[in-house]
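K.L.:
Below are the sequence and a predicted model for it; my questions follow.
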Amino acid sequence: MRRIYPMRNLGVLLLCLPYVSVLLEQGTLGRYAWAVVLNVLVWPHVAFWLAMRARDPAAVEHRNLVIDAAMGGFWIAATHFSLVPAAAMLSILAADRLAAGGWRLLGRATLACAVVAALTGWALGWPFHPGASMRTIAWSLPAIFIYMLALSHVGYQLARRIVQQNRQLDRLNLTDPGVDLPNRRFFNARAQELVASARAGHAQAVLLVLDVDGFKSINDRHGHVAGDEVLREIARLLREQAGATGFPARLGGDEFALLLGASLTEGERVAAHLRESVAQLQLPTWPQLHVSISIGVAPLASHHRGMDEWVGAADRAMYVAKASSRARR
């Protein structure tokens, strides 16, 4: 609605010029002055008010656009069907209605315009003077060019907004909002790409899978707010370790993953650094809370037939690490 309001004001102001020119030439401006004031100065604001206060603003605005077309039909007939202003009027009406409501709205508006033009022409005795002076032609050109440029700009801005919204939706579909990391769906797609890329280029890749030791007891003893904070901190550390080329993700619950285009040795170094960083976490609200993680590291091997086998290898390595950690306690 807020986009249509300035466009309606612009349209009526631009179209006012050629139609006032024709009325001056016909000597009928005084007869139609009230209609000019109503159409140019009053109607755009009334239409906006009606749409904004309605339960269904879009439906009311579509009705307003049909009324616009009906008014256009009145002016076409009142100016004795002068062709150049009529062409400017009809091109703007058609483009606007098609952009706002498609062919259905354009059809309704065309019918309204034709009916009112016919009734007005009949009431005036069917005057027909299609010619136009150079002044009228010159005043018609801004209505076509400026309005179409403005309409194109509005369409461009709307397209940009749709693209941005689609990107946001894609991000929401592929991101875990709780920790602001890619979710399992995104991880699976990226892991498959990395498997294909690494094998095609004979490059190295390593996968780290980790979870929080005793995460259930953290939630039970300190509450879910503390558990959520632990997950966010681990996600932050994963992003730091991933750098520009790594790919961190939350697989679900307290389980995370980190894909690296690196060797097993480098992956084990990153795992050791992560364990140390998590062990040093200090949560101000829960100073007595100590966090540890278990990490499984698995390089991409030639015998892995796909992503599932690679993830399975990292999972098994993580459970071995978790068992070793329990044994040391």
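P.N.:
Here it is on my side, so go on.

K.L.:
rest of the way, CA atoms for contacts and neighbours
P.N.:
Noted.

K.L.:
And the residue nearest the centre of the chain, which helix or strand is it part of?
P.N.:
Nearest to the mean C-alpha position of the chain, counting by CA atoms, centre = their mean, stands Gln165 at 1.3 Å. Per DSSP states H and E, Gln165 falls inside helix 134-174.

K.L.:
Likewise for Phe74?
P.N.:
Phe74 is part of helix 57-78 when elements are defined by DSSP H and E.

K.L.:
Can you point out the buried residues in that helix?
P.N.:
For helix 57-78, burial by neighbour count (16 or more other CA atoms under 10 Å) applies to 57, 60-78.

K.L.:
And that helix, what does it pack against?
P.N.:
Under the contact criterion of 3 or more CA pairs under 8 Å, 6 or more residues apart in numbering; DSSP states H and E, helix 57-78 touches helix 43-53, helix 83-123.

K.L.:
secondary structure class for Arg250?
P.N.:
Secondary structure, DSSP: H, G, I helix; E, B strand; the rest coil: Arg250 is strand.

K.L.:
check contacts around it.
P.N.:
Residues in contact with Arg250 (CA atoms under 8 Å, 6 or more residues apart in numbering) are Asp176, Val179, Leu181, Pro182, Asn183, Arg184, Ala235, Phe256, Ala257.

K.L.:
Helix or strand: which one has the last one?
P.N.:
Translated: Ala257. Per DSSP H and E, Ala257 falls inside strand 255-260.

K.L.:
Make sure Val297 is indeed in a strand.
P.N.:
Yes: Val297: assigned to a strand according to three-state DSSP.

K.L.:
May I ask you to confirm that it is in contact with Leu258?
P.N.:
No: if you go by CA atoms under 8 Å, Val297 and Leu258 don't touch, sitting 9.5 Å apart.

K.L.:
Return the distance of Arg326 relative to Phe256.
P.N.:
Distance, Arg326 to Phe256, by CA to CA, to the nearest Å: 20 Å.

K.L.:
And the two? Which one has more around it.
P.N.:
Set Arg326 next to Phe256 and count neighbours by other CA atoms under 10 Å: Phe256 wins out with 24 against 9.

K.L.:
Confirm that Pro130 sits in a helix.
P.N.:
No: applying three-state DSSP, one finds Pro130 to be coil, outside a helix.

K.L.:
For it, the count of nearby residues, please.
P.N.:
Neighbour count of Pro130, defined by other CA under 10 Å: 13.

K.L.:
excluding its backbone neighbours, what's nearest it?
P.N.:
Closest residue to Pro130 apart from its sequence neighbours, by CA to CA, 6 or more residues apart in numbering: Ser82 at 4.0 Å.

K.L.:
Also Phe128?
P.N.:
Sequence neighbours aside, His80 is the residue nearest to Phe128 in space, at 4.8 Å (criterion: CA to CA, 6+ apart).

K.L.:
here comes the other one, which I'd like you to weigh against the first:
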Amino acid sequence: MTRTNHRDDADGNGVPPHLRNLHRRTYPMRTLGMGLAVLPVLVVLHELDAGWPAWAWTLFCGLAWPHVARLRAHYSRVPYRAELTNFMIDSAMAGSLAPIMHFNLLPSAMLLTVATADKINAGVRGLWSRSLLGMLAAMLLSTLLAGWQVEIATSPPVVLACLPLMVIHTLAVSASSYRLVRKVQKQNLRLDELTRSDSLTGLQSRDHWQQQAGSMLAWHAATGQPSSMLLVDVDWFKAINDRHGHAIGDDVLRGIAGVIRASLPEGSHAGRLGGDEFAIVMPVDAGKARSIAEGIRAGVATLDLPHLPMLRSSVSIGSAEPPTADADLRTWMEAADHALYRAKAAGRDRVSSTHSTDGTLAATH
């Protein structure tokens, strides 16, 4: 147990999380690729009437080495670093087989290409370029041992023997890449959801709400259709947190968010600006917005919390239409904020509205 923990600690030191299990991810593809790669090599060796050392080395590379590499990385103190060395050995083996085949064109080119592509597919920066040196060195050493002989012509049996590697390995790599792409897409969608939503209340985040509010303001300016904004502030929220704790305060915010969500007409957008303040934009006129705001205020006033049913909370709400036809989002928010200030100054637990036509304010309890 001590050995395993020590290995895990070393493996995690400075190694990106997605590469810590590289040797486990590589094992199936190495077994498949190298197993299929020996087929054309063996056919070439048969045609060349090669001696037993060439046969033994080819069989070791294709059938034994993937399992040796797996065990080597698994029992290494730092599996990730051991697997990087395994990749270098893969390339060296591919390079060593080309001279043994007398540089038979199709299988030699295919082996060297697949070996290099596997390094790229591993996702380790610069691995493929570093492996080329080992590949060339092994090719040179194999040439010195086997002799320099070149017979690049590829016979039909060798072409047929290349097909499994060309087809099966390519499809397997494509399937692996497809799964990775799908995983990244799902993570991106999840990240997009997180950036668009407030994690506590489930309403839109501040940035996403501002984008939606800006779009509604542009739609209002282009079409002249009514639009209204509500700013909702929880009354005495700090006192709730101080008296009952932040967990209860979070329950209050979630409950109010539920009331807001249930009150919105179609086409509306509600977000949490931060702390205890919410913002809403709706494609409705000032009268309808005021009615919706009153509904939200009344709903919050009767909100029951499961953990503290006797607690009563209230909200102050400022409502405003775009002040002018060419108003920007900041100006619109300032108008609603001014109305909110008036609601709080008038005693809280009420709605105050700013009318865009004359700039007047109205407040109701």
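P.N.:
Perfect, thanks for sending it. Please read all numbers here as calculations on a predicted model, not as lab measurements.

K.L.:
The helix holding Phe74 of structure 1: average distance to aligned residues in structure 2?
P.N.:
Superposing on structure 2 and averaging over aligned pairs (mean CA distance after the TM-score superposition for structure 1), helix 57-78 of structure 1 comes out at 2.1 Å.

K.L.:
tell me the angle that helix makes with helix 83-123.
P.N.:
90 degrees (axes from the mean of the first three to the mean of the last three CA atoms, to 10 degrees).

K.L.:
ok now helix 57-78 of structure 1, how far from the chain's centre?
P.N.:
The chain centroid and the centroid of helix 57-78 of structure 1 are separated by 30 Å under CA atoms, centre = their mean, to the nearest Å.

K.L.:
in the stretch 151-300 of structure 1, which spans are strands?
P.N.:
With DSSP state E, counting those that start in this stretch applied, the stretch 151-300 of structure 1 shows strands at 175-176, 181-182, 206-212, 247-252, 255-260, 293-299, listed in chain order.

K.L.:
May I see the ones you listed organised as a markdown table, with distance to Arg160 of structure 1 added?
P.N.:
Shown next, in a markdown table, are the strands of the stretch 151-300 of structure 1 (distance: least, CA to CA, whole Å):
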| stretch | distance to Arg160 of structure 1 |
| --- | --- |
| strand 175-176 | 22 |
| strand 181-182 | 25 |
| strand 206-212 | 37 |
| strand 247-252 | 28 |
| strand 255-260 | 33 |
| strand 293-299 | 42 |
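
K.L.:
what do we get in structure 2 for the residue nearest to the centre of structure 1?
P.N.:
Under the alignment (TM-score structural alignment), Gln165 of structure 1 maps onto Gln187 of structure 2.

K.L.:
show me what contacts whatever residue of structure 1 lines up with Asn104 of structure 2?
P.N.:
Aligned counterpart of Asn104 of structure 2 in structure 1: Ser82 (TM-score structural alignment). For Ser82 of structure 1, the contact set (CA under 8 Å, 6+ apart) comprises Val22, Ile76, Phe128, His129, Pro130, Gly131, Ala132.

K.L.:
correct me, but the fourth one touches Ala77?
P.N.:
No: look at His129 of structure 1 against Ala77 with CA under 8 Å: they stay out of range, at 10.1 Å.

K.L.:
Measure the mean distance from whichever helix or strand Ala56 of structure 2 is part of to structure 1 post-superposition.
P.N.:
In the assignment (DSSP H and E), Ala56 of structure 2 maps to helix 52-59. Here helix 52-59 of structure 2, set against structure 1 after superposition, deviates by a mean of 3.8 Å using mean CA distance after the TM-score superposition for structure 1.

K.L.:
Specify the angle between that helix and helix 127-146 in degrees.
P.N.:
Using the same axes, to 10 degrees: helix 52-59 of structure 2 against helix 127-146 is 160 degrees.

K.L.:
And for Ala235 of structure 1, nearest residue in space, chain neighbours not counted?
P.N.:
In space, and not counting its chain neighbours, Ala235 of structure 1 is closest to Val179: 6.1 Å by CA to CA, 6+ apart.

K.L.:
Please say which position in structure 2 the one you found maps to.
P.N.:
Under the alignment (TM-score structural alignment), Val179 of structure 1 pairs with Thr201 of structure 2.

K.L.:
Contact partners for its match?
P.N.:
Leu253, Arg254, Ala257, Gly258, Arg272.

K.L.:
What about those, which one has the most neighbours?
P.N.:
Greatest neighbour count in those, by other CA under 10 Å, goes to Arg272: 27 neighbours.

K.L.:
Distance of it relative to Thr26 of structure 2?
P.N.:
Going from Arg272 of structure 2 to Thr26 of structure 2 by CA to CA gives 45 Å.

K.L.:
same question, Glu151 of structure 2
P.N.:
For Glu151 of structure 2, the distance to Thr26 of structure 2 - CA to CA - is 33 Å.

K.L.:
The two: which has the busier surroundings?
P.N.:
Just comparing Glu151 of structure 2 and Thr26: by other CA under 10 Å the higher neighbour count belongs to Thr26, 18 against 12.

K.L.:
Give the equivalent position in structure 2 for Leu124 of structure 1.
P.N.:
For Leu124 of structure 1, the aligned position in structure 2 is Ala146, judged by TM-score structural alignment.

K.L.:
With Ala50 of structure 2 as the reference, measure out to that match.
P.N.:
Distance from Ala146 of structure 2 to Ala50 of structure 2, by CA to CA: 10 Å.

K.L.:
go on, Gly95 of structure 2?
P.N.:
Remark: distance between Gly95 of structure 2 and Ala50 of structure 2 (CA to CA) = 18 Å.

K.L.:
Remind me what the helix holding Ala56 of structure 2 packs against, helices and strands.
P.N.:
Under the contact criterion of 3+ CA pairs under 8 Å, 6+ apart, helix 52-59 of structure 2 touches helix 22-48.

K.L.:
mean deviation of stretch 311-324 of structure 1 from structure 2?
P.N.:
Stretch 311-324 of structure 1, aligned to structure 2 and superposed, deviates on average by 1.9 Å (mean CA distance after the TM-score superposition for structure 1).
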